[in-house]
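Novice: any chance you could fold what I've pasted below:
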Amino acid sequence: MAEENGMVNPEQQDAEQGQTQSKGRMQEAMELGGTAMGVLAVGFALVFLGLTVIYISLGILYLFSCRVQPMIPIWLIVYGTVCLILIVAGISDKKNKTELAYLKTGLKVILLLFAFCWFIAGNVWVFGTLAKNPDFENLRHENSCHKGLFYFALICGVIFPYASIALAVIIMVSVWVCKRIDTNS
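Specialist: Here you go, the predicted structure:
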């Protein structure tokens, strides 16, 4: 009855105000999350760019220092080079729809497929070497490999990409859940 007389129910007004504040906080959180995602993406790009240069450098520096699996330094050189090309191609990408742009996109897809297959091959070489229990002390031994080269290939070349993919999936799922919550409220 109070509403009919032009008076607003204080409890209803408090509920509506709380709902408005909640939506405002959710919007602020989403904007902050978007900013954090951008910063995180730039951070990952810089780390990955640095890693590609280190892949190439260590591969060249220790090219003949892994007798147990000579493909590990070559894998680092090729993988680093391909990833560096992909990063540069992604940065310089322009959103035009010319025939040249379609050709460039096709080449990037082929390069991505090669990078994926080369990554899998590197996994086989690195984990195969790990299973052979390489000798890190005597580099003249047939079963030897430079310790720094091998552990860099294992940790930064194999484990870090898997961890990055897992983190990216967690972030994407979190953003998707937050958007679903925002649209449902």
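
Novice: switch to C-alpha atoms for all contacts and neighbour counts from now on
Specialist: Fine.

Novice: I'd like to know how far the most centrally placed residue in the chain sits from Leu63.
Specialist: For the chain, the residue sitting closest to the mean C-alpha position, by CA atoms, centre = their mean, is Ser164 at 4.4 Å. Look at Ser164 and Leu63: by CA to CA, to the nearest Å, they are 27 Å apart.

Novice: the protein: helices as residue ranges?
Specialist: Ranges of helices in the chain, per DSSP state H, are 10-61, 71-91, 99-131, 147-152, 160-184.

Novice: just tell me which of these ends up closest to His141.
Specialist: Closest to His141 of these is helix 147-152 (CA to CA; 13.3 Å).

Novice: list the buried residues for that closest one?
Specialist: Lys147, Leu149, Phe150, Phe152 (16 or more other CA atoms under 10 Å).

Novice: in these, find the pair that's most separated.
Specialist: Lys147 and Phe152 (8.4 Å).

Novice: let's compare: structure for the following, please.
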Amino acid sequence: MGKGKRGDGLAICGAACICCCTVVIVLSLLGLGIAKTAMGVIHLYDCPLQDKVPIWLIVSGIAPIFFGGSASKQDENGEESPSTVRCVCGIIALIFNLAWLICGSLWVYPTYGTVNKDDFVACIGNATTSCSQDCYMPTLTFAFAMVTLDWIFFVLWFIIIMCSIQASCCRSRGGARYA
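Specialist: Here you go, the predicted structure:
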């Protein structure tokens, strides 16, 4: 009496683990967005070698929050309600984020490589000949790490979407799976 099925506890534990992991991931991504924006704003004029690096940090920190409303929402029955406007906004967000990530790669990676060359001489103090404009290294290193991390997240997200599409196609074919 009162006993559930044998695997109910495991299912509840798995669901709780997924919820906790989701919350941690969302909070971490939100924190990274805030950190990107803060670093970009604080050091907006500290990278004359490539002045677009702080701007990339600011926009890449704000864009996911701005486009976050394009996620699917549930109606009063708990069913996901697909909306054409939401789908279009999601596609625009995807294209914008990919384009902005490519721009960040084109601005951050070459600048990071230039500053880390052995023959790089920064224009500091009275040195004005045979030198290059510098970039505040903590900001540039942070931007380098964020571009790399964004590419990793983008590839993982793309793989998850492709697997979801494949699973959806398999379900629509009656569950038949082809290897």
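
Novice: TM-score them against each other, please.
Specialist: Taking TM-score structural alignment, normalised by the length of the second structure as the basis, the two superposed chains have a TM-score of 0.64; 146 aligned residues with a CA RMSD of 3.6 Å.

Novice: Leu27 of the second structure -> the first structure?
Specialist: In the first structure, Leu27 of the second structure lines up with Leu46, judged by TM-score structural alignment.

Novice: please disregard the earlier target; I meant Val85 of the second structure.
Specialist: In the first structure, Val85 of the second structure lands on Leu103 (TM-score structural alignment).

Novice: which residue lines up with Met37 of the first structure in the second structure?
Specialist: So Met37 of the first structure corresponds to Ile18, using TM-score structural alignment.

Novice: ok so, going back, okay if I get the buried residues of helix 147-152 of the first structure as a markdown table plus distance to Lys108 of the first structure?
Specialist: Shown next, in a markdown table, are the buried residues of helix 147-152 of the first structure (distance: CA to CA, whole Å):
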| residue | distance to Lys108 of the first structure |
| --- | --- |
| Lys147 | 34 |
| Leu149 | 29 |
| Phe150 | 29 |
| Phe152 | 27 |
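
Novice: and Ala15 of the second structure, how many residues sit next to it?
Specialist: 12 (other CA atoms under 10 Å).

Novice: distance check, it against Thr111 of the second structure.
Specialist: Counting by CA to CA, the gap from Ala15 of the second structure to Thr111 of the second structure is 44 Å.

Novice: got it, and Ser28 of the second structure?
Specialist: 27 Å.

Novice: more neighbours: those two, which one.
Specialist: Shown here are Ser28 of the second structure and Thr111; by other CA under 10 Å, Thr111 has more neighbours (19 against 12).

Novice: tell me the residue in the first structure aligned with the more buried one.
Specialist: With TM-score structural alignment as the criterion, Thr111 of the second structure matches Thr129.

Novice: I'd say that match and Gln69 touch.
Specialist: Yes - in this structure, Thr129 of the first structure is within contact of Gln69 by CA atoms under 8 Å, at 6.5 Å.
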